[in-house]
Structures are given as C-alpha cells and as structure tokens.
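1. Here is the input, now give the coordinates:
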Amino acid sequence: MADSVFSSLPGAVLPESVDDRPDVVRVPFHYGDPIREQRALEGGRAVVDESDLGIVSLAGDDRLQLLHSLTSQDLARLAPGASAETLVLDPHGRVEYAARVLDDGETTWLILDPGYAAPLAAWLDRMRFMLRVEVTDRTSEYAVVASTRVIDDLPVAAPSGVRLDWHDPWAAVVAGGWQYAVSDHPGAQRTWIESIVERDRLPEVVALVDAGVVAASGSLAAEALRIAAWRPRQIAEADERTIPHELDWLRTAVHLEKGCYRGQETVAKVHNLGHPPRRVVMLHLDGSDAVLPPHGAVVTAERDGVEREVGHVTSSAIHHDLGPVALAVIKRAVPSELVLSIRADDTVVAAAQQTIVPQGAGATADVARLPRLGR
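-> You can find the predicted model right below:
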C-alpha cells in the first residue's frame, strides 16, 4: 500500500488501512485540525488530496456513443469541457459503477471511487465490440486534486488543450433528471471541482502548499462538506442492492427520457409506478458521548417497545456548523418523524432524521387504479 506524497506535509495523519486493498493509495485524513481545514476548504483556500481515486480514459470517435448506450446518463453530445455523472447498472437496476464524466474533445475521462477503475475499464473494453474506442485504466498515470474553486496554479492536465476540471453537477437537477428531495436542497450551495493532474506532478501541488499558495485539507474535511450537501458516493452510500432512487441519484446521474440501457426498466418502473424499498436520510446525532458511528453501524427504531434494525450508517462526520452528522440508508416505511438510535461500539447514539428521499418517492405516473372486485 503506497502513501500519497501529501503524507510528507507537516501534521499529516493517514488511515491505518484502506479496506485491506494494497493497490489503493493512502491519503491524509487531516493535518492536525479537521475543523479549521474544513472552513479553509469551504472558503476556497485549500485543496484535498484525492490521489486514491481511479481514472479511466476512452479514446476514439465512438467513445461517447459507447457510454451513452451502456449507462444511465445522456452522453451522446457531451461538449468538450462539460461535466456529467453517470451510472452503470446491472440488469435489475442496481448500481455497479458511479462515474464522474469529463470530455476534452478527443478523450473521455472517468473518475471513480477507489478500487473501481480496473474492473470498469475491463468491462467497457469487453462491451465495445466493433466500436472505435480504446479503453485504458490511467490510475497509475493520473491523480485527482479537489477544491471548491478553480485554482489556476494547479498543474491541471490538458492533453487536448482543455483543462481536466470536473465540476460536480450536484448543485442543480440536470436535464432529464428528477429530485425527490425537498425544494430547499443544501446541495444547491455545493461547489466541488476534481482536477486531474499527472501523478508525477503531485509534488508540485505539495510545493504550492509548502509555499503558502494554498492550504491542504484532509479527507475528513471533504467528507463533512459532502454529507452536509446530501451528496451520495458509491464507496460509502451504495451496496450490492442500491438502486438510484434510494440515494436521490436521479438528480444528476440518470436521464429519464433517454433510450434503452441496462437497468432502465427498473429505473422507469420504480420512478413511475412503485417506490424504492429504502431511502437515504440525513441524521443529526446526539454528541453528548462524543461518539461518531462508523460506516455500517446499525440503525434501529423502537416499535411496540422493541428496538428493531431499520438500516445502517453510510457516512459520518463532524461538521463545523451542524455538529455531528451522518447519512444513513433505512427502510422506506420508517416514519420520518421517528427518532432513531445508532449502535456504535458499546454506546447508543440518538439521531434525529432529516428527510432527503421521502417515504412517497416514486409512483410519479398518473395511472388510474382499477376498482377492487366486489365493490
């Protein structure tokens, strides 16, 4: 397991392991003061080392056609420099890959969570058939540095003359998308830019930090801002059963009016006629015991005097303004006003829900119900 070059910065604290994956780079959690780093990042004064992310490139005239035909987003006419997000679903509509998408006019670049680049590149290569596309896992050549504004001093790659800055579309519902969440969405305030740089130029970014041009914030700061914006991430919020509706991912990653793709039947059926079986919620945690529940911590609700398991925590952080918060995926039927409990080691943490995906999400088609027999 390799350590990022950012680990040389003063105060850098690294995770003990990265899901037992020897091929994933360890990036700093923080540099001594996560709350200060969070404010610096939110204010556009800092960068985050995301060199653990994976990068896949698609070159060739048919690159966008391939992605358009296989994934959930309308990518057929993605303009050079434009940013998008798309999902690869299995035949049952479950999320297999979530990719940030950026095209520079000659190559399409995909940014993925750690561990997903190699299998996605292999799958895309198998699916290209006679199309003029060359698929390459570029993780060993390129890395990602993130920020909340465009930083001109960063050595951002531009192999075709277009800076490879991916702008997170989460701030608004994209064309063809759908928002289940409330109208006053905290994501509307989110700006997030992931810049692709050549991996051997990362020391230049570290030098910018050493020179005081920008500050460095750890991954804990980035996570806190993401959770506060209700922004889902595959490595955290998704599991083998996840469908896009459960995480409000129709907002940016699904085009409901595009042509056929794998998993589309489930997407359309749940959106128009059914309800997702689970839903993501924001949890405001009781901080009395100073316990932050980890990923996978069990969420329970009391019913008839008995605590029953209703879901699990997917992400948690201490936000500089909101305090201890978390995202959790719970059963759809759990009432929104119910106070939940989280088991964290030997401590039980109370958690108040804030609705992201409501209980009634889905069933948007106005289909008349047939009268029941006997009436």
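
2. For the rest of this, base every contact and every neighbour count on C-alpha atoms.
-> Fine.

3. so what's the residue sitting nearest the centre point of the chain up against?
-> Taking CA atoms, centre = their mean, the centroid of the chain lies closest to Arg233, which sits 2.3 Å from it. Going by CA atoms under 8 Å, 6 or more residues apart in numbering, Arg233 touches 98, 113.

4. Equivalent analysis for Val47, please.
-> 41, 145-148, 214-217.

5. Of those, grab the buried ones for ChimeraX.
-> Only the buried entries of the contacts of Val47 go into this ChimeraX selection, using 16 or more other CA atoms under 10 Å:
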select :41,145,146,147,148,214,215,216,217
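
6. Name the SS class of Val88, please.
-> Following DSSP: H, G, I helix; E, B strand; the rest coil, Val88 is assigned to strand.

7. check contacts around it.
-> 70-72, 95-98, 262.

8. most surrounded residue in these?
-> Ser72 (29 neighbours; other CA atoms under 10 Å).

9. Identify all contacting residues around stretch 317-337.
-> Residues contacting stretch 317-337 (CA under 8 Å, 6+ apart): 35, 38-39, 220, 223-225, 227-228, 230, 237, 246, 276-287, 292, 299, 310-316, 352-355, 358-359.

10. One more, so I can put them side by side:
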Amino acid sequence: MQKSPLRAVHESAGARLRPEEAGGQVITYGDVPAEYAAGTQEGALLLDVTTRGLLTVMGKDARDFLHRILANDIKGLTSGQGNRNLLLTGKGKIVSMFDLCCLGQGFLLSTPPGQAGPLRDALDMYLFTEDVTLADETEAHAPIEIVGPGAAEIIESVLPDFDPTSDTPHTFQFVPFHLDDSDDSDAAAMTKVTPMLVAGRSGFRLETEPEHVAELWRVLQEFGATPGGLVAYDSLRAESVAGEFGRDITDDVYPQEARLEDAFSLTKGCYIGQEVVAKIDTYGGLNKRLFRLRVSHDDPVAPGTRILRSIDGESRDLGVVTTWAYSFEADGGVVLGYLKRKHQEPGTEFLLGETGATAVLQD
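-> I've put the predicted structure just below:
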C-alpha cells in the first residue's frame, strides 16, 4: 500500500496516526467529538483517503467488456457519470467493490487501498482479443473526502467553478483549483469532484495530483472543513450501517447481505454472478445480513467476536462482529455484524462471545 502524500502534514499538525505498516491512516486530529459534529451538525469533516487505488480501463472495447463482466450498468453511462460497482464470482459473491467513472470510451475505477492491482489481475483473466488496456494509476492521483452539512458550500468557496446543483451521486465534474503556492498567478490543478456516499452519508470525493493535495487540504480547512480520522469516520458509518470493504465486506458475502443494492443491476442482463443475484432478489433466501447492534458497555469489541443467543437453554451462534465504533448518536458502543435470518427482529438481545457484554439489535 502506498504512503499518503499528506502524512507529513498530519504529523506536523499533531494528528494521531496508525503505523505505516498498518496503513498509516489518521486516527484523530485530537478532538473526536468536534470531528464527528463537523460531519453531522455544522461544517464538514475532511478525510484523507489518498491511499485509495486507481485502475484505468481504456480502449474501444472497454465499455462492452466491463458491461458484460461487472454487476452494475455500464452501457447506460455517458461521460461524466458513474456508479458504485462490483466484480462478483460466478457464485455471486464479492471479489471487488469500487467506484466507477465514465470518460467517454475510457473508465476510472477507484478501489479501496491496495486493491487496484488485484482488480486489474482479476479483470485481465476475462480479456482475450478485446481492445482493452488495464493500468494501475494509483500513484497518479490523491483523493480526499468531505462530508457534512457545509461540505458543498466549502467546496464552492475553494473551487468557484464547482456547480453545487449537480449533486447526483457519482456524476462528476472537473474544475480548476487555483494554486496559492505557485509563482504563476494563473496556475491551477484540475480537480475531479464527485458527489457520493462518504461513511454512509451524502458527501464528496475530491481528486487531484499528489503534488497539489496538501495545498487543497490546507485551503479546505481555511474555509471551514475540520480534519478528522478513523474514529469519527467509523462512528458515522456504523450509525449508517455502511460496510467497508476488507472489514465488513469480504469474499464470502453476497451483495444483498452487505446492503449493496445500489452497486448491482437487476435489469442490465447477464454478468458474472448475475443469476445468483437475481435469484436472491426473486426468491429471497439470504442466510445473513449486516446490522447495527447497541452494546451494553463502551469497551471495544474485536472483529470476529461471535454473536450468540440463548434459545431454549442452548447457546446458539447466530453471527459475527465485523466493526466496533463509539456512536455519538447512541452515546455508547455499537457494532456492525452479520446476523442469520429469523433472528433479525429489532430489539432482540444477543451475547457477544466471551466478552460478557450484551448487544441489542437496532432498527
């Protein structure tokens, strides 16, 4: 995984960071309640996602190739549009999850950190004689995200050419970011602005070149954005039941189990795994689904902790914890986890492994 070009900025600001070998993400800038409030109440929360991957898919056959492979619609997209998308196994389970943008006959696929290469290799397996070129361009871009009630206003202040009325998710625009740190008064870096869900809430992703992202990060703060990290981010997404690839969403999960209904199409026709996805939609039969549960104490609960319930005097294993977070909305600890069907009634109480804690399923 590449190092964030903002790491030195975070260190100089006194942010708490994970070790580089563990990803190097910002944990917090020091005031988690303020970071959370910026993402929910006033202003906007600014997040470093510069280690996300970028895969380009180019060539005259790129559209047809991706349309027959990927789970969401491709042929219906015009330049400037996009969607959340999936690559599935033949059995309908998730191989990769990414955000796709259409550039005419070319496409940009923004992946979770470290996933551009594996996605390229997975797609390459389906290439034969098509005119398609796959390239890992991760090092050429530096995305950051912003979420909160003031996000659009802050972006418009920093990027005056940004059109805030164009807020359809994944419909992006390129606008100039005028550089204050350049000797050329007309110098600008083209910045891609995409409305999308950030931590399960309406937000934006801003993508620019790595050499300009520190300046963009600084100016966004000057206009009111609050920098934050994983603690506030996890709180927001846990409250929204927004799973994260690699933590809550893995290769043993069907899209519907992870609440990814916006990432696949039921009408586009055949694609890898389509038959299974369609059968689940038509006949039901999900064995599990991702839910949020309120925990009886505020101590962290480890991913992988089993979710248990006593039924007729017998302890039954009914699911697994994938994320723990402190929820400011619930004023306490919450977990995300998969629960088996027939045990998904709000208000149901469970035991969390050997922790001694209980957890109540929330709406």
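
11. After superposition, what's the TM-score here?
-> Put the two chains on top of each other and the TM-score (TM-score structural alignment, normalised by the length of the second structure) is 0.81; 328 aligned residues with a CA RMSD of 2.9 Å.

12. Can you list which of the contacts of Val47 of the first structure carry over to the second structure?
-> Comparing the contacts of Val47 of the first structure with the second structure on both residues aligned by TM-score structural alignment, their matches' CA atoms under 8 Å, the contacts found in both are 145-148, 214-217.

13. Of these, just say which sits nearest to Trp123 of the first structure.
-> When these are compared for distance to Trp123 of the first structure (CA to CA), Val145 comes out closest, at 26.3 Å.

14. correct me, but that closest one touches Ala46?
-> No - using CA atoms under 8 Å as the test, Val145 of the first structure is too far from Ala46 to be in contact (10.3 Å).

15. Can you find the partner of the residue nearest to the centre of the first structure in the second structure?
-> Aligned counterpart of Arg233 of the first structure in the second structure: Glu244 (TM-score structural alignment).

16. how near is its match to Ser265 of the second structure?
-> As judged by CA to CA, to the nearest Å, Glu244 of the second structure and Ser265 of the second structure stand 20 Å apart.

17. now swap in Arg247 of the second structure and tell me
-> Applying CA to CA to Arg247 of the second structure and Ser265 of the second structure gives a distance of 24 Å.

18. now Gly203 of the second structure
-> In terms of CA to CA, Gly203 of the second structure sits 23 Å off from Ser265 of the second structure.

19. Filter the contacts of stretch 317-337 of the first structure down to the buried ones.
-> Applying 16+ other CA under 10 Å to those flags 35, 38-39, 220, 223-225, 227-228, 230, 237, 246, 276-286, 292, 299, 310-316, 352-353, 355, 358-359 as buried.

20. Among the residues you listed, which are located in strands?
-> 278-285, 299, 310-316, 352-353, 355 (DSSP state E).

21. What about Val334 of the first structure, how many residues nearby?
-> Counted with other CA under 10 Å, Val334 of the first structure comes out at 16.

22. counterpart of it in the second structure?
-> For Val334 of the first structure, the residue aligned by TM-score structural alignment is His343.

23. same deal with Leu164 of the first structure?
-> In the second structure, Leu164 of the first structure lands on Lys192 (TM-score structural alignment).

24. quick check, that match in a strand?
-> Yes - secondary structure of Lys192 of the second structure (three-state DSSP): part of a strand.

25. Secondary structure element holding the closest residue to it other than its chain neighbours?
-> Nearest non-adjacent residue to Lys192 of the second structure, counting by CA to CA, 6 or more residues apart in numbering: Phe174, 4.5 Å away. In this assignment (DSSP states H and E), Phe174 of the second structure forms part of strand 173-178.

26. Could you give me the buried positions within that strand?
-> Quick answer for strand 173-178 of the second structure (16+ other CA under 10 Å): 173-178.

27. again, but for stretch 294-314 of the first structure
-> So for stretch 294-314 of the first structure, counting by 16+ other CA under 10 Å, buried means 294-301, 309-314.

28. matching residues in the second structure for it?
-> Going by TM-score structural alignment, stretch 294-314 of the first structure sits over residues 302-322 in the second structure.

29. Tell me how far Leu131 of the first structure lies from Asp62 of the first structure.
-> Taking CA to CA, one finds Leu131 of the first structure at 6 Å from Asp62 of the first structure.

30. So the two - more neighbours on which side?
-> Remark: of Leu131 of the first structure and Asp62, Asp62 carries more neighbours, 17 against 13, as counted by other CA under 10 Å.

31. roughly how far apart are the nearest residue to the more buried one once chain neighbours are set aside and Leu70 of the first structure?
-> In space, Asp62 of the first structure comes closest to Arg132 once its chain neighbours are excluded; the distance is 5.3 Å by CA to CA, 6+ apart. Plainly put, Arg132 of the first structure is 15 Å away from Leu70 of the first structure if you go by CA to CA.

32. Could you do Thr314 of the first structure as well?
-> From Thr314 of the first structure across to Leu70 of the first structure, the span is 27 Å (CA to CA).

33. Is Ala263 of the second structure in contact with Ile94, as I believe?
-> No - Ala263 of the second structure lies out of contact with Ile94 (CA under 8 Å); the separation is 10.9 Å.

34. where exactly do the helices run in the stretch 51-200 of the first structure?
-> 63-70, 117-127 (DSSP state H, counting those that start in this stretch).

35. show me the contacts for Val135 of the first structure.
-> Per CA under 8 Å, 6+ apart, neighbours of Val135 of the first structure: 56-59, 121, 124-125.

36. Pull the number of nearby residues for the alignment partner in the second structure of Gly218 of the first structure.
-> Aligning on TM-score structural alignment places Gly218 of the first structure opposite Gly229 in the second structure. If you count neighbours by other CA under 10 Å, Gly229 of the second structure ends up with 25.

37. isn't Gly229 of the second structure right next to Ile27, touching?
-> Yes - with contact defined as CA under 8 Å, Gly229 of the second structure counts as touching Ile27 (4.6 Å).

38. Tell me how far the strand holding Phe174 of the second structure lies from the chain's centre.
-> 23 Å (CA atoms, centre = their mean, to the nearest Å).

39. Relative to Asp210 of the first structure, which of the contacts of Val88 of the first structure is nearest.
-> Looking across the contacts of Val88 of the first structure and measuring by CA to CA, the closest to Asp210 of the first structure is Ala98, at 33.8 Å.

40. Which residue is the nearest non-sequential neighbour of the closest one?
-> Leu87 (4.6 Å).

41. dump the residue contacts of the one you found.
-> 71-73, 95-99, 253-254.

42. run the last query once more with 7 Å
-> Counting by CA atoms under 7 Å, 6 or more residues apart in numbering, Leu87 of the first structure makes contact with 71-72, 95, 97-99, 253.
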